[in-house]
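Colleague: What follows is a predicted structure for the sequence shown.
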Amino acid sequence: MNHFTIEGPLNEWIVLFHGTGGNEYSLLQIAGDIEPNAHVLSFLGDVDEGANRRFFAPLKAGTLDRADFDARIDAFLKDWPQLRPEQATRITFMGFSNGANFVLGLLEKEPAIADRVVLLHPSNLAYTFTEGSNAQIIVTSGAMDTLALPGDTMKLTKQLEAVFPNTTLKLLDGAHGMTEQEITYLQDTLR
């Protein structure tokens, strides 16, 4: 999976996973708004869906292709030890939509992969969390989101809370996209 790094003066790292149709630059502004001095490691999904990039195969009839999903999660986790910044004082994983769903797959298999996890507009795709961690998990959803339904996101949050006790859901105005209100919430919560 292609990625790039932006160096920062802090030993804090923000690891980014874009949404469908995005790219490795899509979340840079948000990361900079949250902590402009952090190192950034940003990934580009390697699944093509027309002109769109994704981290795993598209859903079929609303269902996750579990074999493809697990294979891509396993491939990332195999490479992560070489990419993981050993000197980091704090690692934050942030994903939007497809990227957030990918991060949820990482949490299924490696619940302590990050100190903080920001899931922006994730979908509830029948994840199974058998273990958790003390990682801070922040979930956001738009009240009028028709792609990642807020009711499903609330159910997902309850599932996460069962094993990740530091989980918070923020329901915001808006649809399936980032708003200024959401960015301000993340700044206030993560700083």
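Modeller: Good, I have the coordinates.

Colleague: From here on, just use CA atoms for contacts and neighbour counts.
Modeller: Noted.

Colleague: just the helices in the chain please.
Modeller: 28-34, 66-83, 98-109, 150-163, 180-190 (DSSP state H).

Colleague: Please identify the deepest-packed of those.
Modeller: Of all these, helix 98-109 has the most neighbours on average by mean count of other C-alpha atoms under 10 Å, namely a mean of 24.

Colleague: Put this next to the previous one:
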Amino acid sequence: MTGGTVGLPEGGLAAWPHVFTPGEAGAPVLLTLHGTGGTETEIAALATAIDPRASVLSPLGRVREGGASRWFRRMGEGVFDVDDVIERAGELAAFIGAAREQYGLVDAPLTALGFSNGANIALATALLHPGALDRVVAFSGMYPFGDRDPIGDLAGVEVLLLNGTGDPMAPAGSVDVLERTATEHGAVVTRIGRPGGHGIDGGELQAAKEWVAR
């Protein structure tokens, strides 16, 4: 892309809306990824609930749907444009690499915290680009590749799946596929279900806090 870095918009990292808040020395980096209609500033508060010492890196999804920010295109509710998912996962991997360089985070451990659409792009990025992202906490996420499996070796990747068992937006069947496929490719997957639907509850926040702190 003329004037930009591969995977980034023209103008590079500066042209991608995001916030970065440095944390305490030695603390991890939490990459927060919003759901449909969310913002990079709102979702950043999730990191504080998980680890208030952490540095927080929070970008804005670059796809627009009906005026709402998203991470990739979809054909309908729960029906993703898989080609766009794959492309946007590459973009997010490039963003992570550029942000690590820009903010002096090259050697810092990084974990993504994603909700809904943000969970799905976090999962897609980790499954396709584990060198850029190898730890994901996915709140109300699902398998992002439809009936396809473009995944390679996931040795070293760790994923925490937190889902409502009655969630119509992230159906249990899709989460089953996600858990099975990621495990078959070598990822370590922890899955915790709760009664209810789409969202994040206090028990999930506590589970995420303990998992991230490991």
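Modeller: Thanks, I have the structure now. As the structure is a prediction and not an experimental result, all values here were calculated from the model.

Colleague: Pipe the helices of structure 1 into CSV and attach distance to residue 2 of structure 1 per row.
Modeller: CSV is the format used below for those (distance: least, C-alpha to C-alpha, whole Å):
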stretch, distance to residue 2 of structure 1
helix 28-34, 16
helix 66-83, 11
helix 98-109, 14
helix 150-163, 29
helix 180-190, 26
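
Colleague: between those, which one is nearest to residue 43 of structure 1?
Modeller: helix 98-109 (9.3 Å; C-alpha to C-alpha).

Colleague: now the closest one: which residue numbers in structure 2?
Modeller: Mapped onto structure 2 using TM-score structural alignment, helix 98-109 of structure 1 spans residues 117-128.

Colleague: The matching stretch vs structure 1, average offset?
Modeller: Its aligned residues in structure 1 lie a mean 1.6 Å from stretch 117-128 of structure 2 after superposition (mean C-alpha distance after the TM-score superposition for structure 1).

Colleague: where's that stretch relative to the chain centroid, distance-wise?
Modeller: 5 Å (C-alpha atoms, centre = their mean, to the nearest Å).

Colleague: need the contact list for the counterpart of residue 19 of structure 1 in structure 2.
Modeller: Matched by TM-score structural alignment, residue 19 of structure 1 corresponds to residue 35 in structure 2. Counting by C-alpha atoms under 8 Å, 6 or more residues apart in numbering, residue 35 of structure 2 touches 70, 114-119.

Colleague: Kindly report the same for residue 118 of structure 1.
Modeller: 92-95, 100, 137-139.

Colleague: from these, which single one is nearest residue 191 of structure 1?
Modeller: Checking those against residue 191 of structure 1 with C-alpha to C-alpha, the nearest one is residue 92 at 11.9 Å.

Colleague: Could you double-check that the closest one lies in contact with residue 15?
Modeller: Yes. Using C-alpha atoms under 8 Å, residue 92 of structure 1 is in contact with residue 15, at 6.0 Å.
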